[in-house]
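# dropping a prediction and its sequence here:
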Amino acid sequence: MSVTELVGKKIRHHRRSKEITIQELSRVCGLTVNYISLIEKGEANPSLNKLHAIINALEVHWSDIMPTKDEQKVISEKELSSY
């Protein structure tokens, strides 16, 4: 799993746990439904400003969506093994 996929997965988790639809999140953060969907699937690499808008809309912290130290280690190991 890449960093982009992991962040997207965490965003989806927080959105669903707060029972917010993609449409509602789109309206609050100003991003399109399609773009949010791509982020959640790990198919888009959003800018920090766009992530900030999502974080604010979900009322979570950066640490809630960023990879933990253990997750970073796993991602790095997988990247190294792919060479």
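Great, that's in hand.

# make it CA atoms for all contacts and neighbour counts henceforth
Fine.

# in contact with residue 43, which residues?
The contact partners of residue 43, by Cα atoms under 8 Å, 6 or more residues apart in numbering, come to 4-5.

# against that first model, consider the following:
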Amino acid sequence: MLISILNKFGKRLKELRTQQGLTQEQFARKCGLHKNYIGMVERGERNPSLINIEIIAKGLGISISELMKI
């Protein structure tokens, strides 16, 4: 179950990031996170903390609830 939700979240993040025309590196820089971390989240390899979920949502300019529509 956990792996499934991580994959869904990662897919959602990648979808939203690419809609904004941002590379992983550009988005990571915008959020103050490492590009490898963003890649790992998008592939479902990392379980982002609540703090990082908030940072990611702000980086996308959306609410956490919008980000979590998986």
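All right, it came through fine. This one's a predicted model, so the numbers in the text were calculated from it and none came from an experiment.

# corresponding residues in the second structure for the helix ranked longest in the first structure?
Assignment by DSSP state H gives helix 3-17 as the longest helix of the first structure. With the alignment judged by TM-score structural alignment, the segment of the second structure matched to helix 3-17 of the first structure spans residues 5-19.

# what are the contacting residues of that stretch?
Outside stretch 5-19 of the second structure, the residues that touch it by Cα under 8 Å, 6+ apart are 23-24, 27, 41-47, 60, 67-70.

# circling back: the longest helix of the first structure vs the second structure, mean deviation?
Helix 3-17 of the first structure differs from its equivalent in the second structure by a mean of 0.6 Å after superposition (mean Cα distance after the TM-score superposition for the first structure).

# now the helix or strand following that helix: how far from the chain's centre is it?
Once the chain leaves helix 3-17 of the first structure, the next helix or strand it forms, by DSSP states H and E, is helix 22-29. Chain-centre distance of helix 22-29 of the first structure: 14 Å, with Cα atoms, centre = their mean, to the nearest Å.

# and for stretch 64-72 of the first structure?
Taking Cα atoms, centre = their mean, one finds stretch 64-72 of the first structure lying 11 Å from the centre of the chain it belongs to.

# buried ones in that stretch, by neighbour count?
With burial defined by 16 or more other Cα atoms under 10 Å, the residues of stretch 64-72 of the first structure counted as buried are 65-67.

# check stretch 18-35 of the second structure too.
Of the residues in stretch 18-35 of the second structure, those buried under the neighbour-count criterion (16+ other Cα under 10 Å) are 24, 27-28, 31, 35.
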